[in-house]
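Trainee: Mind folding the following:
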Amino acid sequence: MECFDVTIIGGGPAGMYSAFYSGMRDMKTKLIEANEVLGGRMLHYPEKMIWDVGGVTPMPCEKLIGQLEQQARTFDPEIILGEQVTHLSLQEDGTYILTTASGEQHWTKTVIMAVGYGMIKPAKLEIEGAERFEVTNLHYTVQELEVFRGKHVLISGGGDSAVDWANELEPVAGSVTIVHRRNEFGGHERNVVRMKESSVQVHTPYKVEKLHSADGETISQVTVAHMESGETMFFDVDAVIVNHGMKSDFGPVRNWGIKMGEWTAEVDEQLQTALPGVFGAGDYIDYTNKVRLIAGTFTDAVQAVNGAKRFIEPEADQYAMVSSHNNRFKEKNRALGAAEE
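Mentor: Predicted coordinates for the structure are as follows:
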């Protein structure tokens, strides 16, 4: 059985950039993703605008995913989709065997865990009977802004996504109202200020109390209640969007011997977990001064790959040579030059 230098588990930004950078380090690379497509958590927000990636002008998540995938495939790593890794076992020679739910086995010298928060699902609205509206106008994500054009939209939540959706829907929808259980929003400061300065109606601290339906199939009105006084207000709506965070399920990963808290794994300065040769990157790990941005994820990927390279070859350079001087790009640069002529 062929043994890879590094196998990356997870195909989000951390996994995709790890696949690219491991190519810069001339490592034989495999990436395994449980979903049928790459993108990770970003797939939940295809039209959400991404502003904070260095050197990249604002673009929808969907476009950034496509560019990350194109970059990840630069050095032709083996990419396996639709397979969940269920078992990890250390062999006597120090290599690992990864076994997927289908029974397939994959041999590797090192592993990079880029699994984010595991298999994530949105936290549902805890109101009896709410699930029947999920097929009509109760939403847990925003896939297409145009769906809400001209509509009266109520958003429940106060995190990054709730604030971003409010800002992006404000010029599209007929009206946008956001209710949040706390007075303070958890989104990035500039986005919160932008929301409050717009026409978005902000009501805090309130929660969604009841959903009303005139036809039994769609939500036509929402009752919201003040968290302290219990005072209620009523809003006529065409759509309700709920963003109460995500529920995480790491599944069998918790049984692999990696030291984990509720959401993240512990790593050392090389981003190595408690298992030798098993590194982490992205949302899956936590450490002092961790930067929870996509840009920070890229740095994690670099550090994890460098750790894996030196785990296999202790005398290897600490970092890859920059792309402008890296021999791995010579042929690619010539091809780009020829294409421009």
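
Trainee: CA only for contacts and neighbour counts going forward, please
Mentor: Noted.

Trainee: what's next to the lengthiest helix in the chain, contact-wise?
Mentor: Longest helix of the chain, by residue count under DSSP state H: helix 294-312. The contact list for helix 294-312, computed with C-alpha atoms under 8 Å, 6 or more residues apart in numbering, reads 5-6, 13-15, 17-18, 21-22, 25, 27, 52-54, 109-112, 270-272, 277-283, 290-291, 316-320.

Trainee: same question, stretch 274-290
Mentor: Outside stretch 274-290, the residues touching it (C-alpha under 8 Å, 6+ apart) are 13-15, 109-118, 257-259, 263-268, 270-273, 292, 296-298, 300-301, 304, 307-308, 311.

Trainee: The residues you listed in strands, which ones?
Mentor: Using DSSP state E, 109-113, 265-266 are the members of these that sit in strands.

Trainee: Second input sequence below; structure requested for side-by-side comparison:
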Amino acid sequence: MNKEEEIYDLTIIGGGPAGLYAAFYAGMRDMRVKIIEGKDQLGGFLHTYSEKTIWDVGGLPPMKCSKLIEYLVQQANTFGPTVELNCKVDRFVRLDNEILALYTAEGDIHYTRTIIVAVGRGIAETQKLELQGPIECEYENLHYTVQNPEHFSGRRVLISGGGNSAVDWAIELANVARSVVVIHRNKEFRAMERNVSEMHNITDVRTPYNITQLHGDGRNIRNVVITHMEIQNNVVLEVDEIVISHGYKSNLSDLASCGLKMDDGMVLMSHHAETNLPGVFAAGDCSTHESKVRLIAGAFNDAIVAVNSAKQYLKPDAPKMAYVSSHNEIFREKNRQLPSS
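Mentor: Down below sits the predicted model:
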């Protein structure tokens, strides 16, 4: 059997937090694993806010998201999974011998006994600012993400958005900017309550407002008209930088075409991470069930449950979960290789 026809125990579609932790945990369960990632690097959606500080991963101190990605990739490679980058799965089908064949946009076929769908938000597209008229040009000070917070030092910043990213950037930029105004088209923010309270304390929050006009010099926006969503009065703000944080559009329609049952655009799974297709499981932001937790920490739990279910699908008499690392023989030699503290 040539390399192209090798059959893996588990193929993980997606290299974000859920997929990376699934690869590690599957290694603990002595499964032969392949990760297929559509982009040119592992880490998934985390790359869209690589400079943000992450606080809410259990047991880890606050750190830049780029550092968390580094740790996740390092951990995922513990047991040497096969990794395919720049490889987009178009569809998968079950063959007569019950093996699953994954067909890619690049014309390759990958064979596996089980699948974990962990594509996160899919190939996410940024929700661009929409005005009644066209935006005249690509303004240099109109941003859809924050790559370098120091760029905003001493600047008058306007942030438009109501989710966690908008709130987090407002708090972070308030530490370096001359001023930060936050607007949202709704009165309530869709973000962690503690962060929303902090944002109200250190920035100028105006709701419910929407951006309706931009005025600039051809290269930079100089002032912005915001309009109250209820009484329709206009306010003109002088700005140096604008950050639009209106979320992302995701398209997971390819998954539905494979026969997966969807719910509001996400893969419907059971509490055991099972989809409606035997041998196909789901984890992370692409999936949903009634107790779903949409945090990075929740993605890790999804991954564990999905791997355990995949293992028992392949070997029904296998233990329901892996032994914890302190008692797992698979780590005996690896522990010897660690530097002594």
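
Trainee: Let me see the TM-score of these two.
Mentor: The pair, once superposed, lands on a TM-score of 0.96 when counted by TM-score structural alignment, normalised by the length of the first structure; 336 aligned residues with a C-alpha RMSD of 1.1 Å.

Trainee: Out of the ones in strands among the contacts of stretch 274-290 of the first structure, grab the one that's most surrounded.
Mentor: For those, counting by other C-alpha atoms under 10 Å, the largest number of neighbours falls to Val111: 31 neighbours.

Trainee: Work out for me the element Ala339 of the first structure sits within.
Mentor: helix 330-340 (DSSP states H and E).

Trainee: how would you label the residue most central in space within the first structure: helix, strand or coil?
Mentor: Geometric centre of the first structure, nearest residue: Arg41, 2.8 Å, by C-alpha atoms, centre = their mean. Secondary structure assignment for Arg41 of the first structure (DSSP: H, G, I helix; E, B strand; the rest coil): helix.

Trainee: For it, give its distance to Ile65 of the first structure.
Mentor: From Arg41 of the first structure over to Ile65 of the first structure the distance is 10 Å, taken as C-alpha to C-alpha, to the nearest Å.

Trainee: try Ala19 of the first structure
Mentor: 14 Å.

Trainee: With His212 of the first structure instead?
Mentor: Applying C-alpha to C-alpha, the value for His212 of the first structure to Ile65 of the first structure is 38 Å.

Trainee: Who has more neighbours out of the two?
Mentor: Ile65 (20 against 17).

Trainee: Look up the closest residue to the more buried one, ignoring the ones flanking it.
Mentor: Distance criterion C-alpha to C-alpha, 6 or more residues apart in numbering; nearest residue to Ile65 of the first structure, sequence neighbours excluded, is Gly39 at 5.6 Å.

Trainee: doesn't Gly12 make contact with that neighbour?
Mentor: Yes: the pair Gly39 of the first structure / Gly12 is scored as a contact, 4.5 Å apart, by C-alpha atoms under 8 Å.

Trainee: Buried ones only from the contacts of helix 294-312 of the first structure, please, as a ChimeraX command.
Mentor: Filtering the contacts of helix 294-312 of the first structure down to the buried ones (16 or more other C-alpha atoms under 10 Å) takes a single ChimeraX command:
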select :5,6,13,14,15,17,18,21,22,25,27,109,110,111,112,270,271,272,277,278,279,280,281,282,283,320
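
Trainee: what's the distance between stretch 270-285 of the first structure and the middle of its chain?
Mentor: Offset of stretch 270-285 of the first structure from its chain centre (C-alpha atoms, centre = their mean, to the nearest Å): 17 Å.

Trainee: Between the two ends of that stretch, how far is it?
Mentor: Terminal-residue distance, stretch 270-285 of the first structure (C-alpha to C-alpha): 12 Å.

Trainee: secondary structure element for the aligned residue in the second structure for Asn35 of the first structure?
Mentor: In the second structure, Asn35 of the first structure lines up with Lys39, judged by TM-score structural alignment. Here Lys39 of the second structure, judged by DSSP H and E, is contained in no helix and no strand.

Trainee: Find the nearest non-adjacent residue to Lys39 of the second structure, please.
Mentor: Lys39 of the second structure's closest residue in space is Asn86 (C-alpha to C-alpha, 6+ apart), at 4.7 Å.

Trainee: how close does the corresponding residue of the first structure for the one you found sit to Phe75 of the first structure?
Mentor: Aligned counterpart of Asn86 of the second structure in the first structure: Gly82 (TM-score structural alignment). Distance of Gly82 of the first structure to Phe75 of the first structure, computed by C-alpha to C-alpha: 21 Å.
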